[in-house]
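1. here are the coordinates; sequence isn't available:
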């Protein structure tokens, strides 16, 4: 076990850092490659760390030396607001990362590359719950981010066809958990830290983007990481794609109400619906039977417990002055 050496690109990010932690806890040798561009980047001190621009092949190539399995979590990523503001950056930078990392993996004769895709590849679907094979029955994604993540999946297949580079594709569905900070600009963060930040800052009524009827299935980051690791180590994970998540669907209005009630604010829950973004997914629910049957994996963290953990953690960050937002008292 300990002889297997992992490289986690983007290993200082939200999902990547949890993957690194779990691998190290299991006794694996881990190298982290990251440019530390995210403000909440964190590197486990037990890992070997290389600060590197992964868009540059010449700088990336030596990072892959001696690696058995690459978990490719590096990408330009953000909430729906980020997708809309930086579509060209997302396409351009992610494509450079794919080219650089996949070519480096071939040169280093890596045993497998595990690509972290996204549920956004299903943004145009009309099949629910969405199965892995549905991807070939639906239109391509309409956002640059969704299209970019789908492009990464085609890198996997193309590099297998031409170079016989073994791959696994993992598609996390709406990861949440501690160590993910909210952003100042609306929609730039993922919805759970964004809603908690609004409440902690005293926003009342609570503003919701769109009509609140959008649905998601949230997966705790520890479950996402354990699923990715399970796929990366399993023989049946090779040259396969997997949805990593839960099928517990919740509306955004119900999510907001749940968070509000957990926080026990002493005020009635009240919302104000504000204009959403041009491209917002109305419904997202994965079929998770494939990963359960082939890999014998399923998510385990109870959603209410996970939410409480995130709420408590962000409240602690606020108390420590680590949330860079103007704080207000709740309005009367």
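-> Right, received. Where do you want to start? In this text, all values refer to a predicted model and were calculated from it rather than measured experimentally. Numbers count the residues shown, from 1 in each chain.
2. Please make it C-alpha for all contacts and neighbour counts, starting now.
-> OK.
3. my guess is residue 22 is in a helix, correct?
-> Yes. The assignment for residue 22 (DSSP: H, G, I helix; E, B strand; the rest coil) places it in a helix.
4. residues near it, how many?
-> Residues lying near residue 22 (other C-alpha atoms under 10 Å) number 15.
5. In contact with it, which residues are there?
-> When contacts are counted by C-alpha atoms under 8 Å, 6 or more residues apart in numbering, residue 22 touches 225, 226.
6. Would you mind measuring from it to residue 28?
-> From residue 22 across to residue 28, the span is 9 Å (C-alpha to C-alpha, to the nearest Å).
7. One more to weigh against that first structure:
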């Protein structure tokens, strides 16, 4: 069962699982996912993760593996509507966990985020860094993590929590966490200037979507009540991103600076050594290669 299986990361995960012979069910309300991203071999349930229908589907299908990717993932939106953010991210997760209490799920794999750390005291973050979210989105994800751990301890639900860096790749929309690459590419396709929030020196750990998919699948098989960071361990600034894009874009890229976004963190780079050791996982796509593949997906 993949929640958010019509979304950016979820649809790539569904495609890969189906290509490897799994029967895959998808729960998605299509609020941000797209029906055209749904694999035709997936069994689709058009519903909200907070609904009783979603609870009932989990009970009736009793999947071996639950990959929970559905979320409200827009930092700015979480600041405008914290209650809505809480309902989707926390109440939705609880609804799924409650269902998982009643059948022998082998693994509950949760998509979390480096946003749980807020402005961390170090630029290179490992799993021992204390979470201190500065956005309601980060807070809702960290709260969901806490519920998952307690459900695991109390009811014996096996879980893996994956804290992603900034995921990018084909099918990403210009909205949501980590969407700067999608924003830039959509802007370039319109022949418009790129808007840089702040000075452009803010850094992120950009990880390609297929690397994240592989981490999810490995976590379902090898994770055991672990919290792991899924990133490249390398930081890239917004200005560096633009330079990399210029290498694949035929026209001269122009840009302008605007104010910083409220709730955004300045620097974030994830130590991925724990995930490498536990999952025997290794990111396969350097930023220049992943960016090139993503760019061509927008032009094809």
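-> Everything's here; your move. What you see is a predicted model, and the numbers here were worked out from it, not measured in a lab.
8. Let me see the ranges of the helices in the stretch 151-300 of structure 1.
-> Under the criterion DSSP state H, counting those that start in this stretch, the stretch 151-300 of structure 1 contains helices at 191-200, 221-233, 252-263, 289-295.
9. name the helices or strands packed onto the shortest one?
-> In this case it means helix 289-295 of structure 1. Where contact means 3 or more C-alpha pairs under 8 Å, 6 or more residues apart in numbering; DSSP states H and E, helix 289-295 of structure 1 is packed against helix 221-233, strand 240-244.
10. out of the ones you listed, deepest packed?
-> Comparing those by mean neighbour count (mean count of other C-alpha atoms under 10 Å), strand 240-244 ranks first with a mean of 25.
11. List of residues touching it?
-> Around strand 240-244 of structure 1, the neighbours that count as contacts under C-alpha under 8 Å, 6+ apart are 119, 131-132, 167-173, 224, 227-228, 286-288, 290-291.
12. repeat that for 7 Å
-> Identification of contacts with strand 240-244 of structure 1 by C-alpha atoms under 7 Å, 6 or more residues apart in numbering yields 132, 168-173, 224, 227, 286, 288, 290-291.
13. Okay, buried residues for stretch 53-73 of structure 1 please.
-> 53-55, 57, 60-61, 63-64, 67-73 (16 or more other C-alpha atoms under 10 Å).
14. now do the same end-to-end measure for that stretch.
-> Start-to-end span of stretch 53-73 of structure 1 (C-alpha to C-alpha) is 14 Å.
15. contact partners of it?
-> For stretch 53-73 of structure 1, the external contacting residues (C-alpha under 7 Å, 6+ apart) are 4-11, 16, 35, 52, 93, 96-97, 100-101, 104-105, 108, 110-116.
16. Filter these down to just the ones in helices.
-> 16, 93, 96, 97, 100, 101, 104, 105 (DSSP state H).
17. For the aligned residue in structure 2 for the first one, which non-adjacent residue is spatially closest?
-> I take that to be residue 16 of structure 1. Under the alignment (TM-score structural alignment), residue 16 of structure 1 pairs with residue 10 in structure 2. The spatially closest residue to residue 10 of structure 2, leaving aside those adjacent along the chain, is residue 4, at 5.5 Å (C-alpha to C-alpha, 6 or more residues apart in numbering).
18. and the one you found, how many neighbours?
-> 28.
19. would you list every one of the strands in structure 1?
-> Counting by DSSP state E, residue ranges of the strands within structure 1 are 5-9, 29-34, 48-51, 69-72, 112-116, 167-172, 175-176, 206-209, 215-217, 219-220, 240-244, 249-251, 271-274.
20. Same list, the ones you listed, but as a markdown table with distance to residue 154 of structure 1 please.
-> Output for the strands of structure 1, formatted as a markdown table (distance: least, C-alpha to C-alpha, whole Å):
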| stretch | distance to residue 154 of structure 1 |
| --- | --- |
| strand 5-9 | 18 |
| strand 29-34 | 23 |
| strand 48-51 | 27 |
| strand 69-72 | 14 |
| strand 112-116 | 10 |
| strand 167-172 | 10 |
| strand 175-176 | 23 |
| strand 206-209 | 32 |
| strand 215-217 | 25 |
| strand 219-220 | 25 |
| strand 240-244 | 11 |
| strand 249-251 | 29 |
| strand 271-274 | 37 |
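21. For residue 315 of structure 1, which of those strands is the nearest?
-> strand 175-176 (15.7 Å; C-alpha to C-alpha).
22. residues in structure 2 aligned with the closest one?
-> Residues 167-168 of structure 2 are matched to strand 175-176 of structure 1 when aligned by TM-score structural alignment.
23. Work out the gap between that stretch and the centre of the chain.
-> Averaging C-alpha positions (C-alpha atoms, centre = their mean, to the nearest Å) puts stretch 167-168 of structure 2 7 Å from its chain's average.
24. which residue in structure 1 lines up with residue 266 of structure 2?
-> Checking TM-score structural alignment: residue 266 of structure 2 goes with residue 282.
25. now swap in residue 88 of structure 2 and tell me
-> In structure 1, residue 88 of structure 2 lands on residue 93 (TM-score structural alignment).
26. Would you mind measuring from that match to residue 126 of structure 1?
-> Going from residue 93 of structure 1 to residue 126 of structure 1 by C-alpha to C-alpha gives 29 Å.
27. With residue 305 of structure 1 instead?
-> Per C-alpha to C-alpha, residue 305 of structure 1 is found 31 Å from residue 126 of structure 1.
28. cool, and residue 303 of structure 1?
-> From residue 303 of structure 1 over to residue 126 of structure 1 the distance is 26 Å, taken as C-alpha to C-alpha.
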